[in-house]
Every structure is written in C-alpha cells, then in structure tokens.
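Q: I would like the atomic coordinates for the input below:
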Amino acid sequence: MDTPPHLVPRFRGVRAGIARWLDGIETGWSIPASLLGFVALSTLIFCIACIHGNLHMDVLETWSVGRYLAWGFWKHPPLMGWVAHGWMDVFPLTDWSFRLLALANAGLALFAVDLIARRFVRGDKRAVILFLLLLTPVYQFHAEKFNANSVLLAVWPLATYCFLRSFEERTAGWAAAAGFLCALAMLGKYYSIFLLAGFVVAGILHPDRARYLRSKAPWISLLCGLAGIAPHIYWLWQNDFGPFRYAMEMHIDRKGVHAIKGAAVFALTNAAYLLLPAISLAVMLRSQWREWGRNLRDLSPGLLLLLLIFATSFILPMLLVVMLDSDLPATWHFQGLFFVLVIAVCALRFEIPRVETVNLASMVGGLFLCALLASPLYALYRNANPNPGGRDFYREASNVLTAAWHEASETPLERVSGDDGLAFATAFYSPDHPVYSRPFAYQHIWGMPRASTFAKGWSALCFTSDAACDQWMTTIVQKVPRAHRWTFPVQLSLWGMKGASREVTAIIVTPLAKPGDEETPEERLDDVGARRRSD
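A: Here you go, the predicted structure:
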C-alpha cells in the first residue's frame, strides 16, 4: 500500500539527494555506483593516512608468493597470490594500486552480499544492509590488509549465493557454480572448510532437504568442487603437505595456548564488530521491537538456510579448537559476519521508515567524511609515532640497501632475506625487485644460507633492535669473511617535517662471478635459503 502523500517525509539538501538515491535502487545503478564511490573514497583515505606507512607485511608477502603462479604456496593456499599476480599484471607496482585491489575486493564483497539480499528484500532494506556492514571495521580496516583472510570477503558471500540458488532451484548450472565457488573458498584459506560444513549441515537439517537431497544438485556440486580443488591437492601431495605442517606448528602445536579462552575471545570479538550495526538497527526499529522479534522467530525458508549455515560455520570452529587445544584468531571469521545483518534485516515484514534509512545513510556518509578529513592528521601522527612493527621504514631501508648494492656490484640485487617485513618490502619497493630468498618452508628459522647462495650474491636486512636477527647476522659475518655489514638510520619525513627514526642493520655479499644462464623461478626459490638449523 502506498504511503499517503501528506505522510511522506520531505527532505532538503543532501538528505533529499539520499532519498532520490534510495528511489533509484530498484530501477537504476544506485548501489553499483555507490560501491564504486566507496572503493574510490576508501582508497583515497588510506593513501593519505598511510602516505609513508608503506604496505603491511602480509600484503607484501602476498605479492611475493604470487610472483610465480603455482597451485600452492608453503604457508597458504594459492588464491591470494593468484589475485595479486593478476592485478599487478595490469596495474603498476605501487602502494595505491595494492590498496585499490584491497578495497575493490571489499566492494565486490558488498556487491555479493547485495546479491543475496535482493533474493529477500527490495529498495531501502538492501541499502540498510550495506550501510550497516559499513559500520563494521571489516570492509575498511580488515579489508585494507589484503591477505589470505581478506581474500575471502568476496568469496564467502558469492559461494553462499550460489548454494542458495542451487538449494532453491536445483539446476545443474547453479549446482556447478556452488561447487566451484566452494573449491575457490578452500583455495583462499582452509578455514573455509567451516563454510562448506555449514552448507552440508544446512542441506541436511533444512525442512526442504528432501527435494534438494533427492536431486542431482548436491552430486554436481560435489564433483565440481572436487574437480576445482584436485590440482591443489596434488600439489599438496607433491610438496609434503607444507601448508598443513605450517598450520600445525603455528596453531595446534603452539605452546601457551588456552583454547577455551581463545574461543571466548573469538566469539566476543566477532560480536563486538557487530555491536554498532546492531545498536543502529535497534534504534531504527525502536517502535517495532516486538514485531521484529516475532519476524525473527518465523524466518522464511531461505533465511532459515542462511541461519543454519552461519550457526554451523561459527560454532563448529570454536568446538574444534577446544578439542584440539588450538588457537582461533577472530579475524578468520570476519568474512562471515554478513550473515547476521542479512538475516536481521531481511526477516522484517514491515517497512523501515524512510527517514530512518536517510538518517543511517547520513551517519555513514558523515563518518567517511570525518575519516577523509582526519587522514592527514593520522599521517602526521604516524610520522612522529610509527607503527611498532616498523612498516613506516620499509621503503627507505630498501632504497639504502639497493644503493649500497649497486655501489659494490655491477649486477642487480637478486636475493634478500633477514627480517621478514624488511625482506618482503625490499622485494616490492626496490627497483631490482629481488626475490625473498629464504624458502617459505623455513621462514621462521634463522639458518645459514648455502655457499652457492653467497656465490651468486645475497643481502639481508634487520632492525637493529631485533636481537635474534642481529645475532644471526653476527654468525654470518664470522663465517663469511667477504660479507659487508653496516648499520644506518632511517628517519621519517612528511611534508618537510622530520619524524621518528630507527636503526637498520644490513649485510651484502656480492657475487663471486657474473651469473650465467637465467634461472627459472623454481631454481631461484629452491637454490637459496636456510638449512633447517636453528641458532
């Protein structure tokens, strides 16, 4: 029933523009255009705020592992490397392009969530879901660090959308798409097994399970999923299941883990990320709480399917880590928080007052405007108070090492190791783009590089304050007489204002002779690095 004209709220200025935007959601490009604006504005904010903050070590590692395409990498499945590789084949190798990749992935994730939402609601409610998601830190701060976790932001809702269509329509096309998206989720991070478990449990427990399970859809999904993951499984077998051994060492065999406490922190952190959206939605529906509660108790079949998927994917990992006495970082499940808000809004059988939606949009827009205005202030703050991990010093340190190498050798800088952040940064920022020379299987072991590595030329960087790395360098200098070691300061400077400084220690071992034939990527990774021996 249409609202009587005298009851339609009248808006002026920016609020009138928001109202017109809401009117065009079902007939125009309101949401796609807004998502493009979100990607552009968020990229600009981060580029200003982190003007000399350099990329996070995880992002630099993502680029390093993606330099050479493969069906797997030592630490994680290959999807993050594939995406970085494809992106950098098109865009320049710069901070802004990688931030654009990260925020474009977040925009795609929001578009995928909207695909699910439009199966249940229209107009204003679709916008409300996206605005509430933007009130979480997931699609800005978590997304900006593009790694094995954030690459799932778009994959999980896309896989869920395909499974939802497959469950409801039971067609071969949607079943195949669901299977391949499940494989893609596993190629992003093995934690996605809990999403797949959610699909299985939902398919078995849902009241309409008989029609789905008796159809060909689940078998088609299974076959397509296995076909999609098979090359990676073969790679795992060929490489002694390296990522699984890494996961065992870092999470299951890790000492000092309190599994119950970790599971509680996991649940509370995810709940905290939803606190502001939950409060905002409650305020919007303050006069209709009881009806909202009744709607939540009587979900439609599609929303019930989503609830079963979310409940399984959220509860099962907590139960498993308690059984295995493992840890469970909260960041692993941020890509699944969209389930809660989609269910909460799509369950509503009454209209949300337009004025409430306009108010929510105004608040979100205001927060983004404040972030844009505050971004130069944050950059100034970091100039004097750098990140504890040292990422602000990455680029300048790599420049100093590259310049010193070119003074000592006529050959390009080809290999670098040492502190992981500095080594990954040198691989990215140095114009020579040396390879990260410690094999990823031994990434956390301070061992002695082989003689053949020194013969071909090698370099390393460490923060002087890192005692373990400094001792490792001392050992190398004692055993390799021609190694040149020195310490230099790196000082930040922003808009003519000098900032904090930090000491960096470097080693260069120039090659004994000019290299012969060009090495293959596999040779460059396998030939160098550390023997499996701790200090």
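
Q: C-alpha from now on. contacts and neighbour counts both.
A: OK.

Q: pick out the residue closest to the middle of the protein.
A: For the chain, S150 is the residue whose C-alpha lies nearest the centre (CA atoms, centre = their mean; 1.7 Å).

Q: my guess is it contacts A143, does it?
A: Yes: assessed by CA atoms under 8 Å, S150 is found in contact with A143 at 5.4 Å.

Q: and the lengthiest helix in the chain, what's buried?
A: Identified as the longest helix of the chain according to DSSP state H is helix 354-384. Going by neighbour count (16 or more other CA atoms under 10 Å), the buried part of helix 354-384 is 355-358, 360-362, 364, 368, 371-372, 375-376, 378-380, 382-384.

Q: all strands of this protein, in order?
A: All strands of the chain, identified by DSSP state E, fall at 415-418, 435-436, 458-463, 484-494, 497-509.

Q: redo the ones you listed as JSON lines? Include distance to I48.
A: Converted to JSON lines, those look like this (distance: least, CA to CA, whole Å):
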{"stretch": "strand 415-418", "distance to I48": "29"}
{"stretch": "strand 435-436", "distance to I48": "28"}
{"stretch": "strand 458-463", "distance to I48": "26"}
{"stretch": "strand 484-494", "distance to I48": "11"}
{"stretch": "strand 497-509", "distance to I48": "16"}
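
Q: next up, for comparison:
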Amino acid sequence: MVEAYSWGREFQLGYHQHPPFWAWLCGLWFSVFPSTPFFFALLSATNAAIGLWGTWRLIGELVKNPEQRLAARALPLLTPFFTFYAFKFDANTIFISLWPWTLLFFYRASERHDRRATLCFGLLSGLCLLSKYYVLLPLAGCALAALTSTNGRNWLRSRQPWIAGALIILVISPHLWWLTENQAPPLTYLHSRLNWPWAEILHRFFMTGFGLLGMMTAVTGLTALVCTRAHGPRAHHATMTAGQTKWTALVTLTPVVLTLAFGIVLRTPISSEMMIGVVPLLPLLVLQAAGTCPPRPLARAAVALVAIGSLGLVIGAPAFMYYRVHTKRWAKQIPYEEVARESTRLWQERVHTPLTYVAGSAPYSDFVTFYSASHPHSFPWHDRSFALWVTPERIHQHGLLSICESNDSHCLAAASLYATPRTVRIPLAVAHHFGHYEGRMYNFTFIITPPAVP
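A: Purely as a prediction, here's the structure:
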C-alpha cells in the first residue's frame, strides 16, 4: 500500500512493475486527505464500496425476480472479496471497483447493443489495462462470452467493438509511449517472475485454487443449508436463464482457469488475491447451481449472517488486538513508522534543508515516504530502474537519506556509491510501539548524505 502511495506522488506514465492508474488514484486521494492509516483504510473501503455498488447493479441486470435478486446481492458480502481482502489497496484490489462496472457495461453493450455502454466498456477496459496487464485474462472471458452468444456475435460483427478497441488504445496510448521510451520495465519485471522452481509453482497453484474455494465456503455452506432445510415456497424457476448462466460462467470462470494455467505454463507465482477483483459473480453462480432454492429464507439468512458477523468482528477487534500484542508474532512487528520518525529527526538535526530523497532496504523508503512529515521521494534499493524519477543530479542537489538494516551488506554497499566526504553513518536500534507495549529491537544504519554545497 505504501508503494501505491510513493508511486502516486510521482504521477508517472508507468512504473517498474505495473501501469499507473491505481497509483494515480492513490496520489489524487492523498492530495486531498491527510497521509494517515485511517484515510488509507478509507480509500480501501471506498474502493470496495464502489465495487459492491457495481456488483449490485450487474446482478440487477441478470436477476429479475426481486426475492432472488436480494439473495444474489447479499451473498457476495459473505465472501472476503469486499471485506478482509478489500482493506488493502494495490494493483490487484483496484479491480474490486473497476471490474464489476466493466462487466456491467460489457453486458449492456454485447447483449443489448447499447452504444453508450460500448463507450463505457472501452473506457473502463482501458483503465483496467492502465492498472495491471493481468486484466487481459478476464477480458478473454468477455470475448468468449460474446462469441458464444447470439447477441454477442451480432455485436462483434458491428462497428461497436472497433469503437471500444479504439477507445482502449486511446486511453493507454500515453503508457504505450512510456513503455517504448523506457525499455518496458513492467515486461522486464514479468520476465523476472518466470521459470520459478516447480515445487514453489505447484504449491502456489494449489494454494490459489483451494484459497479461492475457501473464500466461497460461507456462500456454498449457507446456500446448501437453506436449500435443503428451508420449508418456504421454492422459486418457480432458476435465478437466471440458460443464456445468462453461460454468460456469467464464462466471464467468471475464464480468468480463474487462465490464471491457474498461466501459473503452470509460465512457471510464475500466482495467488488467490490476483482474482478477488475479477470474480464478483462467483456467488451468483453458486445460487444458480442451487436451482429453485427458496429465495426469501436464503436472503434473510444471508443478511442476518452478514449483520451478525460484522457486529461480532467489531466487538471482537479489541480482544484480537489484546491477543496480538501478547504473542511473539506481534513482538516481531517491524518498526516502519518509528523508522520514519527517527530518520526524519536525524536528518533535520544534521541537515538544514528538507528531506527530499530516501533510499534503502525495501520497503523502508516507501514507509518513510508515507509516515514522514516531509513525505520524501522514494528511491528503493538505490536502484534507478525502480524509481525513474530519481537522477544523480537531483541526489547531488537535494542529498540522500539511506536506511539499511545493519546486516544488509547489499544496501550498505549501494549507499556507499552516493557517499561524499560529508556523509554521516548513524547506527541506531528501533522498536515498534503500541500503547505501552514494545516489540523487539531492530538494528539499522542511517546514512545521511547532505546536499552538495553550492
């Protein structure tokens, strides 16, 4: 998340791992709100709320019976898609908000031939591509859904897909230009993630697949329980028509299958987090598989379980925190915020110009960028390929603060490349604090290189 913040401060047309849109959103958000964890949580919650609204609208297009629609809209809240996983803002979770609306306009464009929806689909698809190239996999699901539908094939034969495609290219064209000018750093990063050891790839494969199934446990369990035990009147027909079911299955399951397949074929690590934003209709497929399940008891049970679960989590949060601070796991909490404060203090005591650039062992530079009152530019790993906005001239003009773990020889060696006769090295042990609790001490070396004397 702090990486999103540090990137968002720069407003580049691209970054070394991903395209820029989600980082732009983070930068715009914190240009309005204070840089505090609360407002980062609020950004994440807003992202989830927008996605939930889009999912609500999309389900409304597919499910016409009011009682079945209420059940279908309540079931996604039983997944961690819009709750636990949503309280993180990165290149994966941005799809929680973008993808439901993209699917909504794709459905209206391909199935209803709505020209305005085609334009919106093109715009949102472009923004998805500007967020992470992974969206090509769910877009493949859209293509399959259109090819297997009569209305979709008619739409593909029209001019509308070409208009959508042109709008996509228009949206991403600045980023394409940036790729050509900078030797495509995201593709270099992708190449570095290929050909991992088979043991790790197979572990990730099974963890991803079973992780996604695990996220659906509450949905499948509650649906099965209500459908087998409820005594209310059953629905007269299934939730969706056969054509809608096929459409929903293709746009939902295609990215899942392709993600798992690409993990094996490319031997690249995958995770269930990659897919949480592109499977908003997965609970709807579970409901459809239940057939003519009594919709009213299911809707009531889902809403009640969500309400009880949410209340229980709020009540249990203090007890969980009490447990956390008494475990060894919390004691090992790395003191990111404390490092940011100490580094800023040390710089201000020795240098009479603002702290502008911070480097060091990742991810300390990003955390200092977020937590420090100076909000300096991040220079992770002292590597310009990770931060194209940093130049030797700017380091020479503004100076550099490097933060290295004391046993990180690579960081210490990289920092020495920017050292001058005025460079000062300060060893310091720092611990994380919560209330009157103190975690374990971590040893750091703060390396201060003041600006060149004019």
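
Q: let me see the TM-score of these two.
A: The pair, once superposed, lands on a TM-score of 0.88 when counted by TM-score structural alignment, normalised by the length of structure 2; 449 aligned residues with a CA RMSD of 3.3 Å.

Q: now do the same for the residue nearest to the centre of structure 1: its match in structure 2.
A: Applying TM-score structural alignment, one finds that S150 of structure 1 aligns to T93 in structure 2.

Q: isn't that match right next to G277, touching?
A: Yes: T93 of structure 2 lies in contact with G277 (CA under 8 Å); the separation is 5.9 Å.

Q: distance check, the closest residue to P77 of structure 1 other than its chain neighbours against A374 of structure 1.
A: Ranked by CA to CA, 6 or more residues apart in numbering and with sequence neighbours excluded, the top spatial neighbour of P77 of structure 1 is L187, at 5.0 Å. Relative to A374 of structure 1, L187 of structure 1 is positioned 37 Å away (CA to CA, to the nearest Å).

Q: likewise for A183 of structure 1?
A: For A183 of structure 1, the distance to A374 of structure 1 equals 41 Å [CA to CA].

Q: cool, and S493 of structure 1?
A: 19 Å.

Q: so N47 of structure 2 sits against W99, correct?
A: No: between N47 of structure 2 and W99 there is no contact under CA under 8 Å: 11.3 Å.

Q: compare those two (neighbour count), which wins?
A: Neighbour count, other CA atoms under 10 Å: between N47 of structure 2 and W99, W99 has more, with 25 against 22.

Q: looking at it, R482 of structure 1 is touching V509, isn't it?
A: Yes: with contact defined as CA under 8 Å, R482 of structure 1 and V509 form a contacting pair (6.6 Å).

Q: these two: which is more packed in?
A: Between R482 of structure 1 and V509, V509 has the larger neighbour count (other CA under 10 Å), namely 23 against 12.

Q: can you pull out the helices in the stretch 201-350 of structure 1?
A: Along the stretch 201-350 of structure 1, the segments classed as helices by DSSP state H, counting those that start in this stretch run 209-213, 217-238, 242-247, 259-273, 275-284, 289-297, 301-324, 338-346.

Q: alignment lookup: the residue nearest to P77 of structure 1 to structure 2.
A: Per TM-score structural alignment, the equivalent position to L187 of structure 1 in structure 2 is L130.

Q: then L115 of structure 1?
A: Using TM-score structural alignment, the partner of L115 of structure 1 in structure 2 is R57.

Q: check L380 of structure 1 too.
A: Aligned counterpart of L380 of structure 1 in structure 2: Y322 (TM-score structural alignment).

Q: over to L494 of structure 1?
A: The equivalent of L494 of structure 1 in structure 2 is F434 (alignment by TM-score structural alignment).

Q: T356 of structure 2 and P376 touch, don't they?
A: Yes: contact criterion CA under 8 Å: T356 of structure 2 and P376 qualify, at 4.4 Å.

Q: which one's more surrounded, the two?
A: P376 (24 against 18).

Q: which residues does that one contact?
A: P376 of structure 2 is in contact with L355, T356, Y357, V358, V368, T369, counting by CA atoms under 8 Å, 6 or more residues apart in numbering.

Q: which residue in structure 1 lines up with it?
A: Alignment note: P376 of structure 2 maps to P434 in structure 1; criterion TM-score structural alignment.

Q: quick check: its match vs R485 of structure 1, distance?
A: In terms of CA to CA, P434 of structure 1 sits 19 Å off from R485 of structure 1.
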